[in-house]
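Colleague: Need the 3D shape of this:
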Amino acid sequence: MIQSRIHNEGIGQPSQPRPLHLTQGQVFQGRIAKLYPQNMAALQVHGTTVTARLEAALTAGQRYWFEVQESAGIPRLRVLDDNAIRQREGLGDQPSIQKLIQQLSLPASKETEAFVRHLSEQQQPFTRQTVVSGSQLLTELQQFNQRGFQTLIEMMQRQLPLTKETFQAYQSLTLSPSLTQQLQQLSQMLEQSTHPATGQLRQLTAALVHPDQQAKPSPIVQLLAQFATEGEGDVSRGAGQLLARLGIIEAGASRSQLASQFQTAVLHPANREIVASLWPDLRSGQGAELSRLEPRQFLETMLGRLSIPAGKEGEPALQQLLQLLQSKEPAAAIHSRWLTLPQQELSASERAAFLQVLESGSPFAQEKGGAAKHLQHVLQLLGYQHERDVSRLLQGELTRETIVTDRVKAQLLQLQQQDLPAGLKEQVNQTLQRLTGQQLLAQEQNGPYQQLILQLPLTLGAWQTDMTVQWEGKKQQNGELNPDYCRILFYLTLEQLEETIVDVQIQNRIVAVTVYNEHESPDALINVLVPTLKKGLAEHNYQLLSVKWRKMKDAQASSQQANHLYKPHVHYQGVDVRI
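Modeller: Down below sits the predicted model:
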């Protein structure tokens, strides 16, 4: 799955080494890369090369254990196994893990040795207390294995506290189902629960996994509604031309002619079953009222009350509508022709009508503020900013009812304290761990470079999935990412296109969009949509440079090429450490 690949393989992750931050008491392994005159040397540590002044006998090309004795100013390192010690102890040229454990007074056990060896292989600096705390944690959780070691090392790299709760939350990102699946499972259990404390959380999870979104309407019905609208504008004229292309009406047919034929067909007794099927809410006796309407008004009214879903699901109802329109074309053929419209040479008015149908079919078309407002609302519902909201509560900026009643995380924390059935209790804990794990990974800063990652449940019609959004860029003085130079990546699994990555790179407000997907590029549709995208970006003072479609295998290479635009460059001068 694409979400696990984000975490495990780091698609789109920055590839530069983390800066070397030495603290007193740290132990790490480094290699003497090269010796220079006047006791100077190049030391390679954790993917970084630093300049060192040697105060001990060391050999170029060999690895040694170092301990940070002083971290202020120019750090001073102590060699724990220099050449003299190795010769005296008969240890050979390679550093000894057993000798290191002895020197640090660590418990002599196979588990400790395995943990320290893993730290060494990953070139991860550590302290004595880290090894002790990490070993105790892995023992308590019964995870003295490769997965447990790797989880601890990633936590150390992100400077997360080595606690049971943090470990479980972080590991839940790879061991548990996706966030959407967790919420779906929780919602199902809450629907069956009669516990009085579950009511509010039941409403919140239902709003996330079963949002009040109607099925995407049939584009044919939308075209008919456009054509039926009063006026001779481009959209109305283009809709009529597209209906003719699709074979629904005769070329050049007038709006009044279509309306009259349609009214006659709907009111004809022979079509009662079709009318009852298409308009089940039509009350008895309403037909007489509707018959008094002018044909054009009748057409607009009936189309406005018609609900036919898009795609194959709506084909039976569409076939009935075509019968009322006296079209002999089968619904399946009409649907196929609609899909091929972008590949045809469309007039300006046809293009306008086509785009309006596409835009009105968006799952966020009816929401004020569009997709951005919807995602912001989902973030708030989940409680990704719960801890910040608590701080604002203490400062009097929010009420307790707001952060407790309207946030999933706050409700989960409350339910943890309740006496719940075992299955529901476990699901509450797992969902809470998943949310907390996402918060732990949400933000990371590396010098001026900042990265923000969020995973959100997303509903597109009847399709439910997870969407991960990743922002990369340089942090400004106000704490926000620079909108002139940044990168945004969207990772999601779509119903038809399946695994998809959208990579948006912004340089001096010039936008380059690359879509990564294993399906063939829908060039015709892209060409139709690009003008709208350009217009939308221009309204926000951005300029579209390009829209490209690439295979998924090219995503990693592109990510590495883009990293130099944002990563900090570190130059060393003089002496960095003394050994």
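Colleague: Only C-alpha atoms from now on, for both contacts and neighbour counts.
Modeller: Noted.
Colleague: Give the helix, strand or coil label for the residue nearest the centre of the chain.
Modeller: Geometric centre of the chain, nearest residue: residue 468, 0.6 Å, by CA atoms, centre = their mean. Three-state assignment for residue 468 (DSSP: H, G, I helix; E, B strand; the rest coil): strand.
Colleague: Excluding residues flanking it in the chain, which one is nearest it?
Modeller: Spatial nearest neighbour of residue 468, chain neighbours left out: residue 455 (4.2 Å); criterion: CA to CA, 6 or more residues apart in numbering.
Colleague: Please provide the structure for the following sequence as well, for comparison with the first:
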Amino acid sequence: MDQLGFQTASSVARTQGKNALTLQKGQVFEGKIIKFFPNNTAALRLGSMNVTARLEAPLSAGEEYFFQVQQNDGIPRLQVLQADQAALKSGSADQAETAKVLQALGVMNNKNNQAMLGMFQSEQLPFSKDMVQKGATILQQANAMNGAGARLLATMNQAGLPMTLQTFQSLFQVEHGASLSTQLQNLEAQLQSGNAKTMSQAETSAVANLNRKLSQTMAMTNIESFSKTDTGNKLVQLMQMSQSAHAPQAVKEGAMTLLQKTGLVSENFGSAPWLSSFKEALMQPENRAILQNLLPQTFSAQNGVSVADMEPLELFRTVMNRLTLAEGEAGRQQLQQLLTLFQNADGQSKQVDLSSSALRQAMQMIQSNEGANVTTAQERQALTVLYQGTFTNESANAGGMSTIATQLSKLMQQIGMQHEASIAQQSTTSNQQTSLLSESAQEPLKQTLMQYMNQLPTSVQDTAETLLHRITGQQLLAQEQQGPLQQTAIQVPLALGNYHTDLTVQWEGRSQEDGSLHPDHCRIIFYLEMENLGETVADVQIQNRLVTVNIFNEKEKPDMMMELLQPFLKEKLAEQNYSLSSINWKNTEDETKHHKSVYESYSGFEGVDVRI
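Modeller: Model (predicted):
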């Protein structure tokens, strides 16, 4: 999956190269002299940035040199690397010329170091003696002696990350590996397909423990509200609205006509004679099995409910309000049985032949982008209620966190995104308090992976290790960057019904005294790949609590849905003391590419000279 919305390792390198460059003592880079100032100070051009530094030797304006940082306090001092400049600038230098460069750095002249030097030069990356020496060993062990590997090393050095093979592999998985949701599914499939008869006792125990923890994690990725928004449940919700005791009359009428337009119900649906016939159909012995499948225990003897004693409208509302379709094929079959009862109420005995494609066509008929089939105000009101029910996300606790936000927070803990921080916190917690925590709360998936890694069957170890690297890599890249702007990124796997994807959220804003982002002025960017809409980026910009939303997607703008939901969004924002300025849908390819480049390099201050 294209990591359009995630600040990957290479995007971090591009960001730092453009906006937040920090040169370290001993580092080497190529720069061009632009202008001289008094006291041996000069303006240099380094890539796309203007920098100011004090030079140790008289040089010529307009020329390019390789500089080495001698001191980085205040205005750092730079020294021209004592080597043949032609050799340094040559991307195709022969071994003799490369040897002069390595000698100037104080690095051993061997094939690996020669290859590393060539890659740093071709990629125009600042490098150091340590990066050449350790980098060559790391890239060789990781089988990544190429430009992409060199860029990852530069990212590690620039971010101050340990120059180790494990750090490199972790960042590599985020940059080039499969999505987190895919890796979780792959490991789950491998664990469940293993042959216990061929495993040792230790392997069997390790597989069982990891599989149990992985199953817990996968269960937490399911966003409940999305599991109830498939086509079948939307149709059921329209049926419920059409006869609701609480819905306004206009909404009830709109839901009724929308259902009739699908062709799945007759014109008599919901009338008094039809409701009486529906009750008679439910009481027929041949339909009892259908009712028990749709609503097990609803009319069982122990709850004292008698179908015969209920009024037809009351009975219909009871059936519809207690009905929740299962997911996937099972839900489609339940809906088919329900529509069969509806046909019996119309005096028809033929069973409904309802395919998945027919279900989609039924909803597409009333959910077309232009809303051509939604012709009345009542129908638009009914659809508004339907959409708003889809996006309900109420507060789940006294702290004001919504249901989904609370779920995502727990999921991050379950995966192990705060694993190391939790260990540090537990070390300051009394043994009595720690004992009150459940085992699952104390042990996230990351810890379980590390604990049982060496005991797993060889066929599973590679997949488990890849997942572990992926989690660690995301932890490294999610670390907040200090300075005038604070940046934080998270990525979590989600299951939207039967569709698995990753959600990425990035925050940027100024820090408050308590370390949190200032809520009046910040930027939040969401990236999500969805089953129908595909890759979607929502760029939310907040200035003085005024919210502007830019949505980037290659599909055609869903005018009707946006029109119906915008008042709902404005209302929910107002409850949090925010005002909605505008929502803009941008779907041209050029705008998407432009946004991608902006998004990957949004940190820091562009166009600002930096002293090095």
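Colleague: Any idea what the TM-score is?
Modeller: Remark: TM-score between the superposed chains equals 0.84 [TM-score structural alignment, normalised by the length of the first structure]; 565 aligned residues with a CA RMSD of 3.9 Å.
Colleague: Give the equivalent position in the second structure for the residue nearest to residue 468 of the first structure.
Modeller: Under the alignment (TM-score structural alignment), residue 455 of the first structure pairs with residue 491 of the second structure.
Colleague: Surely that match and residue 507 touch.
Modeller: No. Using CA atoms under 8 Å, residue 491 of the second structure makes no contact with residue 507, being 11.9 Å away.
Colleague: you'd agree the residue nearest to residue 468 of the first structure is up against residue 467?
Modeller: Yes. Between residue 455 of the first structure and residue 467 there is a contact under CA under 8 Å: 5.6 Å.
Colleague: how far apart are the helix or strand harbouring residue 172 of the first structure and its match in the second structure?
Modeller: Using DSSP states H and E, residue 172 of the first structure falls within helix 164-175. Mean deviation of helix 164-175 of the first structure from its aligned counterpart in the second structure after superposition (mean CA distance after the TM-score superposition for the first structure): 1.4 Å.
Colleague: Against residue 480 of the second structure, how distant is residue 440 of the second structure?
Modeller: Residue 440 of the second structure sits 27 Å away from residue 480 of the second structure, going by CA to CA, to the nearest Å.
Colleague: Over to residue 129 of the second structure?
Modeller: The gap separating residue 129 of the second structure from residue 480 of the second structure is 28 Å, by CA to CA.
Colleague: More neighbours: which of the two?
Modeller: residue 129 (19 against 14; other CA atoms under 10 Å).
Colleague: corresponding residue for residue 421 of the first structure in the second structure?
Modeller: Superposed on the second structure with TM-score structural alignment, residue 421 of the first structure falls opposite residue 457.
Colleague: need the contact list for the nearest residue to that match once chain neighbours are set aside.
Modeller: Spatially, and ignoring its direct neighbours in sequence, residue 457 of the second structure is nearest to residue 203 (5.9 Å; CA to CA, 6+ apart). For residue 203 of the second structure, the contacting residues are 455-457, taking CA atoms under 8 Å, 6 or more residues apart in numbering as the criterion.
Colleague: Which of the residues you listed fall in helices?
Modeller: Using DSSP state H, no member of those sits in helices.
Colleague: Looking at these, state which has the most neighbours.
Modeller: residue 456 (23 neighbours).
Colleague: thought it was touching residue 206?
Modeller: Yes. Under the contact definition of CA under 8 Å, residue 456 of the second structure touches residue 206, with a separation of 5.8 Å.
Colleague: surely residue 447 of the first structure meets residue 568?
Modeller: Yes. Using CA under 8 Å, residue 447 of the first structure is in contact with residue 568, at 6.5 Å.
Colleague: That concludes my questions; thank you for your assistance.
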